[in-house]
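>>> Starting from these lines, generate the structure:
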Amino acid sequence: MRLAAAFIAVFLLAACDTGTEQRDAVASTRAIQRPYLPVPPGSIARGTAARQAALAAPGPEVTQELMARGEERFRAFCSPCHGVSGRGDGTVVARGFPPPPSYHEERLRVLAPEQIVQVITHGKGRMFPYADRVLPEERWAIAHYVKALQARGSGAAPEAIRP
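Next comes the predicted model:
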């Protein structure tokens, strides 16, 4: 019995790897602290021009695919607060969250799609920015879908909103 226990102990110890055999080839794990260097004035982050170009008016051409994508993204990101019809009656409102304004109010009906894109990008009031969650192309799709919702709510055909 002792022999078996000794054999198991030797086997387990032999299986252990201390990691010292290749320690010279491993880099130090200590953090290197460098002094703070401020960003030079006039510096522009990579991708800024492309991001601004994607958000510039008039945006992509309004197509059936764009509208379908806008409806999908609207249902995912906007309908919890604004409701499926855009009247501010989403599921979070039923749970006590203050209702957002209806897209069918006159002050919101006059907004251009590029203004809606700016609200999606930067947020407004209680609405936080969605720039880190929704791609610029999808923001345009949502904006055009919102304009279609507004047109349907007033009785006009959604095609009447083309830029």
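
>>> CA only for contacts and neighbour counts going forward, please
Will do.

>>> any idea whether the residue nearest to the spatial centre of the chain is helix, strand or coil?
Nearest to the mean C-alpha position of the chain, by C-alpha atoms, centre = their mean, lies R133 at 0.3 Å. Under DSSP: H, G, I helix; E, B strand; the rest coil, R133 falls in the coil class.

>>> From A76, how far out is it?
11 Å (C-alpha to C-alpha, to the nearest Å).

>>> How about P100?
16 Å.

>>> Neighbour count for the two, which is higher?
It is P100, of P100 and A76, that has more neighbours when counted by other C-alpha atoms under 10 Å, with 18 against 11.

>>> Pretty sure that one sits against G88.
Yes: between P100 and G88 a contact is recorded at 5.1 Å, counting by C-alpha atoms under 8 Å.

>>> who touches both of those two?
Residues touching both P100 and G88 (C-alpha atoms under 8 Å, 6 or more residues apart in numbering) are C81, H82.

>>> Could you also give me the structure for this next sequence, so I can compare it with the first?
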Amino acid sequence: MTRLLPLAFLLCAALPLGACDNMAKQPRDKTWTPANTNPGSGSWPPEPAPNTVAREDRPQPAPALTPALLARGKERYKIYCTPCHGYLGDGDGMIVRRGFPQPPSFHSEALRNAPTRHFYDVATNGWGAMYSYADRVTPDDRWAIAAYIRALQTSQNTAAAELPDDVRRTLR
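Modelled structure (predicted):
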């Protein structure tokens, strides 16, 4: 019996070595398809199944500009954006005054000329030190914030001569 013990040990030690093989030379099926095609379907990317959470945020179309949209944008802007960007969009929010890096002013020429979708995309994906707000702010609210940023830009960069007479009379 004692002579069989080393033989059994040797057999058990050799068994895993016999199972080793070069996996790169094994026959295999390629079960994947290229990412830009979806055989058997007329639309790509496919619509999510009901009662599921989308894996990625799909681009939303811009809503119509309404007073309600601007009011919602102002409310959401005050909550999410003023700590960094400030109430006027100058980039001098409270945390900037306490040492955080200053974001660009919304009134810079580059951002005044940027498409409105740029503000939506930055809120969705983040930019520089700004992280994504996609998990905190709904797509509709991101569009509302983008519309409000446009209103801020207009309010701070319009000459008094361009204002209607009744508005000019209220100015000091």
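
>>> List the TM-score for the superposed pair.
Here the superposed chains carry a TM-score of 0.64, computed using TM-score structural alignment, normalised by the length of the first structure; 116 aligned residues with a C-alpha RMSD of 2.6 Å.

>>> where do the helices sit along the second structure?
Secondary structure of the second structure (DSSP state H): helices at 4-19, 67-80, 82-85, 94-97, 109-113, 116-125, 139-156, 165-170.

>>> if I look at the corresponding residue of the second structure for F74 of the first structure, how far off is I149 of the second structure?
In the second structure, F74 of the first structure lines up with Y77, judged by TM-score structural alignment. Between Y77 of the second structure and I149 of the second structure the distance is 8 Å, computed by C-alpha to C-alpha.

>>> give me the number of residues near H144 of the first structure?
Counted with other C-alpha under 10 Å, residues neighbouring H144 of the first structure total 30.

>>> now it, nearest residue through space, not along the chain?
Excluding its sequence neighbours, the residue lying closest to H144 of the first structure (C-alpha to C-alpha, 6 or more residues apart in numbering) is P113, at 6.1 Å.

>>> Same question for F74 of the first structure.
Of all residues not flanking F74 of the first structure in the chain, I142 sits nearest, at 5.7 Å (C-alpha to C-alpha, 6+ apart).

>>> what residue of the second structure matches up with that neighbour?
Using TM-score structural alignment, I142 of the first structure lines up with I145 in the second structure.

>>> Spatially nearest residue to A57 of the first structure (excluding sequence neighbours)?
E114 (6.0 Å).

>>> Can you tell me what the one you found aligns to in the second structure?
Mapped onto the second structure by TM-score structural alignment, E114 of the first structure lines up with R117.

>>> neighbours of its match, just the number please.
For R117 of the second structure, the count of nearby residues is 17 (other C-alpha under 10 Å).

>>> Then the one 5 residues further on?
Counted with other C-alpha under 10 Å, the neighbours of V122 of the second structure add up to 18.

>>> so it touches S132, yeah?
Yes: counting by C-alpha under 8 Å, S132 is a contact partner of V122 of the second structure at 7.3 Å.

>>> how much space between the residue nearest to A57 of the first structure and E137 of the first structure?
E114 of the first structure is 12 Å from E137 of the first structure, by C-alpha to C-alpha.

>>> Give the intersection of the neighbour lists for those two.
The contact sets of E114 of the first structure and E137 overlap at L55, G59 (C-alpha under 8 Å, 6+ apart).

>>> show me the contacts for Y145 of the first structure.
M67, G70, E71, F74.

>>> ok, the first one - contacts?
Contacts for M67 of the first structure were tallied using C-alpha under 8 Å, 6+ apart; they are A141, I142, H144, Y145.
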